[in-house]
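Participant: here are the coordinates; sequence isn't available:
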């Protein structure tokens, strides 16, 4: 909760800070990496810095947090904080790094605002920063304490790679040392860390798509981004027998177990958490009503198709509908041309899970809200910095 002296200051200055924060965050990262270039080796994504999504996500999260303190003074934005904390722990972020971020963030604020940043304003926004930081530190310590080991990363050896769909590959890894393995939940992700061509390590998060509850195997399915930095190395250079670093599993897009009708709507490579969840539900002989909806460019492009269909066949109350933008529609499958429409698949008590490109999730979430599904029953996962929630 904000102090009584800071609250009116934040309320008065929030509009200008919210307006300027997108200019402040690039200055912050420039200062941070100048002082700590090592953070670009294995912690921060160079691609997300280059395309601006990391700056956008940080700017939005600060503005959202401050706004929440004003409009809901007795609580914090738990969903946003949880997602940030899961991403942080998958990168190995620790409490000692928060003062470093504070130093360079507030130097950037001072640079941007100049004489307009009075001591009173600086003190109030310092309070906001540390309220957010301490909330994240508390969540992150709790997440770390749940792991089977105290190591941010451990070595895993690639033992199998399989083509699936168009430009997607499933990679399976086994432990390369005796580090204790944390059991994952369906919908969670791991960070993969490996060196790029220049020797600098980069990190990306990928949803576990198979072998979810295994302690001897981790499996991810990755779509090639031909313009990216990381996935071309993963697709074109990583060979069976090579060793990479994997984090413990994190992520809060875990299918609930309340028994209500379940609707899973995905597009493209966003089907990875769906494939994982369906496999686990089938293994547990679930009798829950499950509606699976998937959209893709064409039938042959659909990653993990065989795995998903096999799981659905094993679930007595599961059904699937599909949409394809082009190509011949498959026989024996409820398939339509065009874009997904989930209106007829929803009931008021549905739990809805979304994963796919942001425009797809915007459109489908709007359909769910229009159908009367409460916002707190609509869950989603963004691959990369969460610019949607921050906006």
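Facilitator: Happy to help now that I have it. Predicted model, so just to flag it, every value in this text is computed and none were measured. Residues are numbered from 1 along each chain as shown.

Participant: rest of the way, CA atoms for contacts and neighbours
Facilitator: OK.

Participant: For the chain, which segments count as strands?
Facilitator: Under the criterion DSSP state E, the chain contains strands at 153-163, 168-175, 189-195, 201-210, 218-223, 243-247, 262-267, 290-296, 318-324, 335-337, 351-355, 378-381.

Participant: okay, those strands in JSON lines with mean neighbour count and distance to residue 103 next?
Facilitator: Listed next are the strands of the chain as JSON lines, based on neighbours: other C-alpha atoms under 10 Å; distance: least, C-alpha to C-alpha, whole Å:
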{"stretch": "strand 153-163", "mean neighbour count": "18", "distance to residue 103": "27"}
{"stretch": "strand 168-175", "mean neighbour count": "22", "distance to residue 103": "38"}
{"stretch": "strand 189-195", "mean neighbour count": "23", "distance to residue 103": "27"}
{"stretch": "strand 201-210", "mean neighbour count": "24", "distance to residue 103": "24"}
{"stretch": "strand 218-223", "mean neighbour count": "24", "distance to residue 103": "36"}
{"stretch": "strand 243-247", "mean neighbour count": "21", "distance to residue 103": "28"}
{"stretch": "strand 262-267", "mean neighbour count": "26", "distance to residue 103": "41"}
{"stretch": "strand 290-296", "mean neighbour count": "24", "distance to residue 103": "45"}
{"stretch": "strand 318-324", "mean neighbour count": "21", "distance to residue 103": "49"}
{"stretch": "strand 335-337", "mean neighbour count": "18", "distance to residue 103": "53"}
{"stretch": "strand 351-355", "mean neighbour count": "24", "distance to residue 103": "36"}
{"stretch": "strand 378-381", "mean neighbour count": "18", "distance to residue 103": "31"}
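
Participant: what about versus this one:
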């Protein structure tokens, strides 16, 4: 809880800080990478830095957390913190790195806001930062403990035992621990981080959803992303990594996981967002679930729809499941009401449904709005975003 004095100061200065956050965060990253260049090459996503999405995500998280502290002082934004903590744990973030971030972030704030940052204002925002940082440090420590790894030591070498081409730009990799130890437990919906050594010496990291849970192995599927450096890791994995090669892979993390209840489910996705949904469907089919399951997926066409056949097979194995698919550009005869973007208002959503969404941000916003209109409770709508979460604290 923020102290009364700091609450007043943060409330008074939040408009100024929020208004300048678009200048503060790029300057912060410039300072951080100037002092610690290996962080850009070995921890942060260079593609997200180049297009500005990481800066936007950081700005949104800071503003959302500060707003929550002053508007709802007795309620900690645990959902937001949990999402960030899982991402950090999968990267192996350590307690010491929060001190490094603090130093350069506050230097950027002081430089942008100048004389407006009095010692009292600086102390108030310092309190905000350490409330957020210490909460994340504690959450991450529990995640490391639960995973059975030392603080930040989440990486293990895995051998690629198989790779399968799903579509022209989606490939599935199956990996097993190189040391022969057991595969870590994973829950449907979680992801792993994969680190690759690139030709320029960088060791870039990307996170990929588990698209299945094969015995004694981990399975993740990767869509090749166009552009440089946005697609440097996916391109490397598609072109350079074959069966028998070794990858550095993290313990599975992620807080958007299939619940253990028996109520109805809606699994809605667009594009490569089908990967965690396929993992969830595989689990439901393997465990003989009798839950009511509604699958909704949108894609460009039949040929770009990864796991199209598998989805049909899993749905057929479930006694009370149905699938709805939309294609923007169908390649053959296709119903008119299933051509174009997904429209969840066209399907029957059972009362008491728990919904899981994954896909691009416009799809998530539209799907969430349609589900709310259908009577699904906001607390029962869970989402996963690939890349920086620009929705943190700003759900519409």
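Facilitator: Right, received. Where do you want to start? This one's a predicted model, so the numbers in the text were calculated from it and none came from an experiment.

Participant: How alike are these chains, TM-score-wise?
Facilitator: Put the two chains on top of each other and the TM-score (TM-score structural alignment, normalised by the length of structure 1) is 0.96; 388 aligned residues with a C-alpha RMSD of 1.6 Å.

Participant: about what we covered before: could you work out which of the strands of structure 1 reaches nearest to residue 68 of structure 1?
Facilitator: Residue 68 of structure 1 lies closest, by C-alpha to C-alpha, to one member of the strands of structure 1: strand 378-381, at 20.0 Å.

Participant: so the closest one matches what in structure 2?
Facilitator: With TM-score structural alignment applied, strand 378-381 of structure 1 matches the range 381-384 in structure 2.

Participant: mean shift between the matching stretch and structure 1?
Facilitator: Stretch 381-384 of structure 2: mean distance to aligned residues in structure 1 after superposition is 0.5 Å, counting by mean C-alpha distance after the TM-score superposition for structure 1.

Participant: what's the matching residue for residue 53 of structure 1 over in structure 2?
Facilitator: Aligned partner of residue 53 of structure 1 by TM-score structural alignment: residue 53.

Participant: What sits closest to that match if chain neighbours are left out?
Facilitator: Distances taken as C-alpha to C-alpha, 6 or more residues apart in numbering place residue 388 nearest to residue 53 of structure 2, at 6.4 Å, with adjacent residues excluded.

Participant: these two touch, right, that neighbour and residue 51?
Facilitator: No: at 11.1 Å, residue 388 of structure 2 does not count as touching residue 51 under the criterion of C-alpha atoms under 8 Å.

Participant: More neighbours: these two, which one.
Facilitator: residue 388 (18 against 12; other C-alpha atoms under 10 Å).

Participant: any idea how far that one is from residue 166 of structure 2?
Facilitator: Plainly put, residue 388 of structure 2 is 25 Å away from residue 166 of structure 2 if you go by C-alpha to C-alpha, to the nearest Å.

Participant: and if you look at residue 178 of structure 2?
Facilitator: For residue 178 of structure 2, the distance to residue 166 of structure 2 - C-alpha to C-alpha - is 25 Å.

Participant: Which one's more surrounded, these two?
Facilitator: residue 166 (19 against 14).

Participant: What is the aligned counterpart of that one in structure 1?
Facilitator: By TM-score structural alignment, residue 166 of structure 2 lines up with residue 164.

Participant: residues near the nearest residue to that match once chain neighbours are set aside, how many?
Facilitator: Leaving aside its chain neighbours, residue 164 of structure 1 sits nearest to residue 303 (5.1 Å; criterion: C-alpha to C-alpha, 6+ apart). The tally of other residues near residue 303 of structure 1 (other C-alpha under 10 Å) stands at 28.
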